[in-house]
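>>> let's see this in three dimensions:
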Amino acid sequence: METLPTQDVMDGEYSEEEECSQESGAWGRLFPLGESFIAMDLNKEEYSFGRGENCDVPFNNNGSKKHQCFQAYSKVHFKILRQTTTTGVHVFLEDFSSNGTFINGDKVGKGNKQVLANNDEIGLALKKNKAFMFMDLVDANDSDIPDEIKERYTLTKTLGRGACGEVRLAFAKGSCEKFAVKIITKKKFTTGGKHAVNLSKQVMSEVNILKALKHPCIIGIEDVIDTPEVLYIVLELVEGGELFDKVVSLSQYDEPTAKLLFYQMLLACKYLHEQGITHRDLKPENILLQSDEKETLIKITDFGLSKFVDAGSMMKTFCGTPTYLAPEILITAGSGTYTKAIDAWSLGVILFICLAGYPPFSDERKDMDLPKQIMGGHYTFPKQYWKGVSEDAIDLIKKLMTVDAAKRITLADALQHPWFKDEDMKVKSQKLMYPDQDVMGPPSTKPKSSPKKRPMAPSSDEPEAKRRGSCDTNSPPTTPTT
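Sure thing, here's the model as predicted:
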């Protein structure tokens, strides 16, 4: 059974005209996660699901391959029951299958019954073969969600939380297309006790610019909805996870893979700069991966948030941690005027982490605090951790992480660096970015009009050479410092 073809998340099938039904009296709703499953409201006390024609919800593949595990489904695979108990009204899933029904990846087991809670995911035969997400319409607390959101989207489970707020999965009403909605409480980004206000016309014009951006390595912004207290940004959903988590799981990338991913990051950020946009908060958590594959398309997100918050609050709250901040931001305590060079610095830190598996600056150092390390460019490349990395890669990091912003390499020049004289890598990146195109050159992409823990720094028990030392980044050498 474990050899059945599956994928972690699959798009449900539905017609363009079909809406997520909203029948009166419904107490629950199922959203499709697997192919050939449909959205439906639950208003009866009991529903049966399976291959049998007599089921309330029969699975019939009609000879189609879309039900990849069809033959593994039982005639009655599971039931959903709404029952009154001594502790109140509860929803249960009862498993009748031979091959298993899963709730959030845990097998229920034939003959067993388990409470079904809001946002639980139901899998059939294999835990990765996801079929539905259950939404409890009685217990779901969306009282704080504005009508403008409710009229167009159904918000379900939380995908993540960070310094900027939370991200929730959303299904568009009318199509059930999936999106990620970033929910930002604006009071977190105000200074001097001022109350948050609605976005001005000027900033809303910036929103329209952001929505018009078109690049394969940049998350698409579907919509921005502003309320007095909260900002809702509706984003393209990417389901391969964050670069941060991948680095943590791998410890570090091999150099060819790091080069492929970083090349895409540079192209995307250069595109943003060409549109007059500076990201200002580049970090591994804001680099998303399209798939679990080693060589995958990357997507940069959160590039527009700096448009919506007070620039003076950037260092204190917006970025959460100074690890990726350029020295000039720390030197002026977040109150200065910055150039696009701040993104080049952050990209250098990201490349350092991808190749080494730890950050160049650490708050574990006893001799120097974190801001001082960054402002002075005190980082180094211990041979025992960098011996397998090319001198070209290290040289690019030094040029990106040059303390003097005026001498820091630009993204355009970084793309011409000797490290990127790799035609095989460029062919791979083009295929990832433009899979439907046979030509090498990319098409025109100009627009039509709880903070996570950082990757672990070397322990204080590691050799002193790894934790200490300074690199003169104003005149970067071409060989690694050991």
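
>>> rest of the way, CA atoms for contacts and neighbours
Fine.

>>> show me what counts as buried in the helix or strand that F49 is a member of.
In the assignment (DSSP states H and E), F49 maps to strand 46-50. Under the neighbour-count criterion of 16 or more other Cα atoms under 10 Å, strand 46-50 has 47-50 buried.

>>> tell me where the stretch 301-450 of the chain has helices.
327-331, 341-356, 370-376, 383-386, 391-400, 411-415, 423-433 (DSSP state H, counting those that start in this stretch).

>>> to I233, which of those lies closest?
helix 341-356 (22.1 Å; Cα to Cα).

>>> what kind of secondary structure is the residue with the shortest distance to the centre of the chain in?
Among the residues of the chain, the one closest to the centroid is L288, at 4.5 Å (Cα atoms, centre = their mean). Per DSSP: H, G, I helix; E, B strand; the rest coil, the local secondary structure of L288 is strand.

>>> which residues does the helix ranked longest in the chain contact?
The longest helix of the chain (DSSP state H) is helix 255-274. With Cα atoms under 8 Å, 6 or more residues apart in numbering as the test, helix 255-274 has contacts from 215, 217-218, 278-279, 294-300, 340, 343, 347, 351, 354-355, 389, 411-412, 414-415, 420, 425-426, 428-429.

>>> so what's P284 up against?
P284 sits in contact with 242-244, 350, where contact means Cα under 8 Å, 6+ apart.

>>> please repeat the previous calculation with a cut-off of 10 Å.
Residues near P284 by Cα atoms under 10 Å, 6 or more residues apart in numbering: 242-247, 300, 324, 346-347, 349-351, 353-354, 454-455.

>>> one more: P360?
323-324, 348-350, 352-353, 373-374, 377-381, 457-458, 466-467.

>>> one more: F420?
259-260, 262-263, 392-393, 396, 414, 426.

>>> what about it, distance to V247?
Using Cα to Cα, to the nearest Å, F420 is found at 21 Å from V247.

>>> cool, and V238?
Where V247 is concerned, V238 sits at a distance of 17 Å (Cα to Cα).

>>> again with D422
Where V247 is concerned, D422 sits at a distance of 23 Å (Cα to Cα).

>>> and the two? Which one has more around it.
V247 (19 against 12; other Cα atoms under 10 Å).

>>> isn't the more buried one right up against P359?
No. With contact defined as Cα atoms under 10 Å, V247 does not count as touching P359 (11.2 Å).

>>> before we go on, could you also do this sequence so I can check it against the first one:
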Amino acid sequence: MSLSRKRLFTVAEDQTSTTSIPKRQVFHYQTIAKLYSVEANTPHITIPKKSGGVLIGRSSSCDIKLTGSDVSSKHCQFSLTTNPLEYLLITDMSSNGTYVNNELLGKGSNALLRSGDKISFAKTGGTYIFRYAIDIKNDKSFQKKSFFDDYIMGNQLGSGHYAIVREARDRTTGDIVAVKIFHPNKSSSNNNENEDAKLRQEMNLLLSIDHPNIVRFISHYVEPINQYASTTYLVLEKMNNGELFQRIINKLKLRQNETKAIFKQLLEGLHYLHQKNIIHRDIKPENILLDVIPKTSTDQKSLGPWDEDEYDVKVKIADFGLAKFIGELKFTNTLCGTPAYVAPEILKNNRNYSTKVDLWSSGVLLYVCLCGFPPFSDELGPPNMREQILNGTYAFYSPYWDEINDLVLDLISNLLVVDPNDRFDIQNTCDHPWFSEIDDEVKDISMIDDSNNTSNRSITRMSVRSNSQPPMTLRERYTSELNFGDEQDRSSIL
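The predicted structure follows:
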């Protein structure tokens, strides 16, 4: 295989080609990419940024000429596409095949190229590694930074409605991270610029978050899939000790002092988010991650009310797939969240809501931690779960709540308030007397100073009706899903 070029498309500083070109045919174009030959004696190919595309083949009419015996006269074409940034699209025009990463494109088919892709022109046209280039003249990086330049992809960790999560290794440091790969978004030429600006704003916000109780965001990449779609890769700190959900499943329910210690850390993370005008919108046990530090000796004393073999437990809020920067307006109106944990104002037709939706969800989570099942469920109907939430219909059922501190019930009762104006905000919640109690013995509800409460409400402990089934716990529900083959893949950052 040999290579020649009919016209020169290189920047003056490019010295990679050894092909001689008549001066009268020299055209100066910006270099957009290069094909690096994997064969020692074959020159690299420079791809110029040229409107109308760059044609490669055996014909002398091609912009770049290949002389392999099975290379077609017009073998393939490189053309620019916007998705939403500029990328190169390779279109197979050959009879003997153009291969990308060892896969045949097929005549008339195309693929959007990423740095690191391997391209082969039939059998004798050569094999090359594709890389987006650098604009040397302006000393600015023109390279499309790809996730695959910086990370080696690993095994899948889980999946959800919005994304899948995989493990990855940093090529430079060797650190293990988690990467959340969102499902593809179709591109639209009419709003590419607006959507790209919105994405940058939201990602910059996420990358600015720095709190010990929030999963750390490392970086993000927009990766093309084809000329019509792209997807976002969000690189995150990887947690190795699972979810609060799994801890509840394993234990059936959590101890009161254990729950308090976990909930304090959760509130610290939420307080930070709300100060930055960020609503999480999907607080639930699956999105609360635990970094469990084991004891290194039997003489080591735990730093909190943790299990016998645990030295400390760090709590981190994860999954900002639903988080929203709410700015000056302090509200948003997107219907989202997980059904059992969603606040009533989100379910209403007029869906204006604030950071207080996170406090409702936190109240549901606190309830679940202490008894093992949610306060709202179709199993507790009638009415159905939606109506229970809209009307704030719930109770502290006996015998599940008989030994629970009355102060906890009071806190939950101030979080599960239908009217957000009367519901505790993050500061009210952090200041609640339960967090200042030394132990979790049952306290007299009359001890609570209710002078700052906007509404006084009684705490109702109800006995489960004899003709009704007790609520299904998280463990029972999870086991039931496994038995019916309906296991939901869960990830430590979904």
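
>>> give me the TM-score for these two chains.
Here the superposed chains carry a TM-score of 0.54, computed using TM-score structural alignment, normalised by the length of the first structure; 287 aligned residues with a Cα RMSD of 3.3 Å.

>>> returning to what we had before: who are the neighbours in contact with the residue nearest to the centre of the first structure?
Neighbours of L288 of the first structure in contact, by Cα under 10 Å, 6+ apart: 217-219, 237-246, 297-301.

>>> grab the nearest non-local neighbour of it.
E242 (4.4 Å; Cα to Cα, 6 or more residues apart in numbering).

>>> repeat that for P322 of the first structure.
Distances taken as Cα to Cα, 6+ apart put M315 closest to P322 of the first structure, at 7.0 Å, once the chain neighbours are dropped.

>>> what is the burial count for the one you found?
19.

>>> how close does it get to P371 of the first structure?
From M315 of the first structure to P371 of the first structure the distance is 11 Å (Cα to Cα).

>>> what sits in contact with each of the two?
322, 325, 330.

>>> burial count for the last one?
The burial count assigned to L330 of the first structure is 17, neighbours taken as other Cα under 10 Å.

>>> what do we get in the second structure for it?
Taking TM-score structural alignment, the alignment pairs L330 of the first structure with L347 from the second structure.

>>> its match: what's it in contact with?
Applying Cα under 10 Å, 6+ apart, the residues near L347 of the second structure are 334-337, 339, 386-387, 389-390.

>>> of those, which pair is most distant in space?
T334 and E387 (19.6 Å).

>>> thinking again about what came up before, the residue nearest to P322 of the first structure contacts I329, correct?
Yes. If you go by Cα under 10 Å, M315 of the first structure and I329 touch, sitting 7.3 Å apart.

>>> show me the strands in the stretch 101-250 of the first structure, by range?
Assigned by DSSP state E, counting those that start in this stretch, the stretch 101-250 of the first structure shows strands spanning 101-103, 106-107, 113-115, 121-124, 130-136, 153-162, 165-172, 178-185, 221-226, 230-236.

>>> out of these, which is closest to E94 of the first structure?
strand 113-115 (4.2 Å).

>>> can you list contacts of the closest one?
By Cα under 10 Å, 6+ apart, strand 113-115 of the first structure touches 78-82, 90-96, 103, 107-108.

>>> what span of the second structure is that strand aligned with?
The aligned range for strand 113-115 of the first structure is empty, by TM-score structural alignment.

>>> TSV please, covering the shared contacts of M315 and P371 of the first structure and showing distance to V57 of the first structure.
Below are the shared contacts of M315 and P371 of the first structure laid out as TSV (distance: Cα to Cα, whole Å):
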residue	distance to V57 of the first structure
P322	52
L325	53
L330	59
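
>>> go through those and name the one nearest A163 of the first structure.
Looking across these and measuring by Cα to Cα, the closest to A163 of the first structure is P322, at 12.4 Å.

>>> can you get me a residue count around that closest one?
19.

>>> do E103 of the second structure as well
12.

>>> hang on, it packs against N110?
No. Here E103 of the second structure lies out of contact with N110, judged by Cα under 10 Å, at a distance of 11.5 Å.

>>> any shared contact partners between the two?
Contacts common to E103 of the second structure and N110, judged by Cα under 10 Å, 6+ apart, are absent.

>>> corresponding residues in the second structure for the strand holding F49 of the first structure?
Going by TM-score structural alignment, strand 46-50 of the first structure sits over no part of the second structure.

>>> can you name every helix or strand that that strand contacts?
In terms of contacts (3 or more Cα pairs under 10 Å, 6 or more residues apart in numbering; DSSP states H and E), strand 46-50 of the first structure is packed against strand 57-58, strand 78-85, strand 88-95.

>>> make a markdown table out of the ones you listed and add mean neighbour count and distance to K283 of the first structure.
Shown next, in a markdown table, are these (neighbours: other Cα atoms under 10 Å; distance: least, Cα to Cα, whole Å):
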| stretch | mean neighbour count | distance to K283 of the first structure |
| --- | --- | --- |
| strand 57-58 | 17 | 45 |
| strand 78-85 | 17 | 43 |
| strand 88-95 | 17 | 41 |
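
>>> among the ones you listed, which is nearest M40 of the first structure?
So among these, strand 57-58 is nearest, using Cα to Cα, at 9.8 Å.

>>> what's near enough to touch the counterpart of V207 of the first structure in the second structure?
Here V207 of the first structure is matched to M203 in the second structure, going by TM-score structural alignment. If you count contacts by Cα under 10 Å, 6+ apart, M203 of the second structure has them with 197, 217, 219-221, 234.

>>> show me which of those are buried.
For these, buried by 16+ other Cα under 10 Å: 217, 219-221, 234.

>>> and the two most separated of these?
The widest separation within these (Cα to Cα) is 12.2 Å, between F217 and Y221.

>>> which neighbours do those two have in common?
203, 234-235.

>>> just name the closest of those to R169 of the second structure, please.
Among those, and counting by Cα to Cα, the member closest to R169 of the second structure is V235, at 10.5 Å.

>>> wait, that closest one sits on F182?
No. Contact criterion Cα under 10 Å: V235 of the second structure and F182 do not qualify, at 11.3 Å.

>>> okay, those two: which has more neighbours?
V235 (24 against 19).

>>> quick one: the more buried one from A178 of the second structure, how far?
6 Å.

>>> shared neighbours of those two, anything?
165-168, 217-218.

>>> include distance to D92 of the second structure when you put those residues into JSON lines, please.
Formatted as JSON lines, these follow (distance: Cα to Cα, whole Å):
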{"residue": "V165", "distance to D92 of the second structure": "32"}
{"residue": "R166", "distance to D92 of the second structure": "31"}
{"residue": "E167", "distance to D92 of the second structure": "33"}
{"residue": "A168", "distance to D92 of the second structure": "32"}
{"residue": "F217", "distance to D92 of the second structure": "39"}
{"residue": "I218", "distance to D92 of the second structure": "37"}
